[in-house]
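>>> I'd like to go over a predicted model; first the sequence, then the structure.
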Amino acid sequence: MNTNALVDRGAKLLNLAHRIILKVSGNRLLTNPFGMPVVELHTVGRKSGLPRSCYLTSPVHDSNRVVLVASKGGDDRNPDWYRNLQSNPDAELVIHGSRRKVHARTASADEKAELWPQIVAAYKGYANYQQRTDRDIPVVICEFRD
């Protein structure tokens, strides 16, 4: 098995473990890792057209938007959820128990420059992820539609 396949399998197992812990604990455990709320992102698979979901953290959020970081732990590839949003930017996410419709877009260079210090202040690991890769890690702004 190649390295990319191992990384992808590990990420899927981590997401499954997170899903199980949230379910078993009645959404009491792992809802705010590193002080950031967990969001469940619901997208449509860009190849399959099937519903997809994953758990992510949101380092920056307010009443109008949720900001996500497509870091994939500093991998040289963009995460699947990000590629799904590029194909179909209308999605849903669950934050603080509320399911909301969003329109996702990649932050412009200026927006990212403004958001990045806030992102790193929320979780210093994002700076380490950026150092691990030559890829410019996308910042995704999910604006509420309802």
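Yes, it's here.

>>> when you work out contacts or count neighbours from here on, use the C-alpha atoms and nothing else.
Noted.

>>> all helices for this structure, in order.
Assigned by DSSP state H, the helices in the chain fall at 3-24, 80-87, 109-122, 125-132.

>>> tell me which of the ones you listed sits most buried.
Greatest average neighbour count among the helices of the chain goes to helix 80-87 (a mean of 18), per mean count of other C-alpha atoms under 10 Å.

>>> ok, the closest residue to residue 83 other than its chain neighbours - contacts?
Counting by C-alpha to C-alpha, 6 or more residues apart in numbering, residue 46 is the residue found nearest to residue 83 once chain neighbours are left out, at 7.3 Å. Going by C-alpha atoms under 8 Å, 6 or more residues apart in numbering, residue 46 touches 83-84, 87-88.

>>> pasting the second one now:
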Amino acid sequence: MSDIPSAEFMKELNKSIVEEFRANGGKVGGQFEGADLLLLTTTGAKSGQPRLAPLAYLTIDGKLIIIGSKAGADTNPDWVHNLRANPKAHVEVGTGSYDVIARELPRDERDALFAKVVAAAPGFGEYQSKTSRIIPLFELARA
């Protein structure tokens, strides 16, 4: 039995997180209480439709960083595929929202920054240890 939650479970969880985020000015409780969360809207790589995902983010060296961890699963989260196909996206942070351009960090830059990610949020190091894939990092810059 895998400890990775089902797609249906994640869809429902994400829906409830989005609703709570929007109702409370970007704050949520439960397992994400106190975490820095944003809502990322990407364009579906195949569908061309908007795709919404609540994500933890970190600000490191003045850069807004999102982490494609998927809790250490062996596949990337869907939003990674979508950003690789179309780096233009939209974020909601707190009560604000704006358009961004995503840049996937190249391996050397990613590796240097990942140590800072793990120092700030050790769970991401645990996720990396669960999978053989390299967990991607993306910088989101205002468009």
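Yep, that arrived. In this text, all values refer to a predicted model and were calculated from it rather than measured experimentally.

>>> ok, back up a step: how about the contacts of residue 46 of the first structure in a markdown table, adding distance to residue 137 of the first structure?
Formatted as a markdown table, these follow (distance: C-alpha to C-alpha, whole Å):
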| residue | distance to residue 137 of the first structure |
| --- | --- |
| 83 | 13 |
| 84 | 16 |
| 87 | 18 |
| 88 | 19 |
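
>>> quick revisit: redo the helices of the first structure as CSV? Include distance to residue 72 of the first structure.
CSV is the format used below for the helices of the first structure (distance: least, C-alpha to C-alpha, whole Å):
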stretch, distance to residue 72 of the first structure
helix 3-24, 8
helix 80-87, 9
helix 109-122, 15
helix 125-132, 8
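
>>> quick one: which of those helices is nearest residue 94 of the first structure?
helix 3-24 (12.9 Å; C-alpha to C-alpha).

>>> what lies in contact with the closest one?
Helix 3-24 of the first structure is contacted from outside by 27-31, 54-55, using C-alpha under 8 Å, 6+ apart.

>>> can you check stretch 122-129 of the second structure too?
By C-alpha under 8 Å, 6+ apart, stretch 122-129 of the second structure touches 69-73, 117-118, 134-135.

>>> centroid-nearest residue for the second structure?
Central residue of the second structure (C-alpha atoms, centre = their mean): residue 55, 3.8 Å from the mean position.

>>> what's the counterpart of it in the first structure?
Alignment note: residue 55 of the second structure maps to residue 56 in the first structure; criterion TM-score structural alignment.

>>> contacts only, for its match.
38-41, 68.

>>> to what extent does the strand of greatest length in the second structure diverge from the first structure after superposition?
Across the second structure, the longest stretch assigned as strand under DSSP state E is strand 50-60. In the superposition with the first structure, the average deviation recorded for strand 50-60 of the second structure is 1.4 Å (mean C-alpha distance after the TM-score superposition for the first structure).

>>> give the buried residues for that strand.
Neighbour-count burial for strand 50-60 of the second structure, counted by 16 or more other C-alpha atoms under 10 Å, picks out 51-55, 57-58.

>>> quick one: residue 68 of the first structure and residue 122 touch, right?
No: applying C-alpha atoms under 8 Å, one finds residue 68 of the first structure not in contact with residue 122, separated by 12.0 Å.

>>> kind regards, and thank you for your time.
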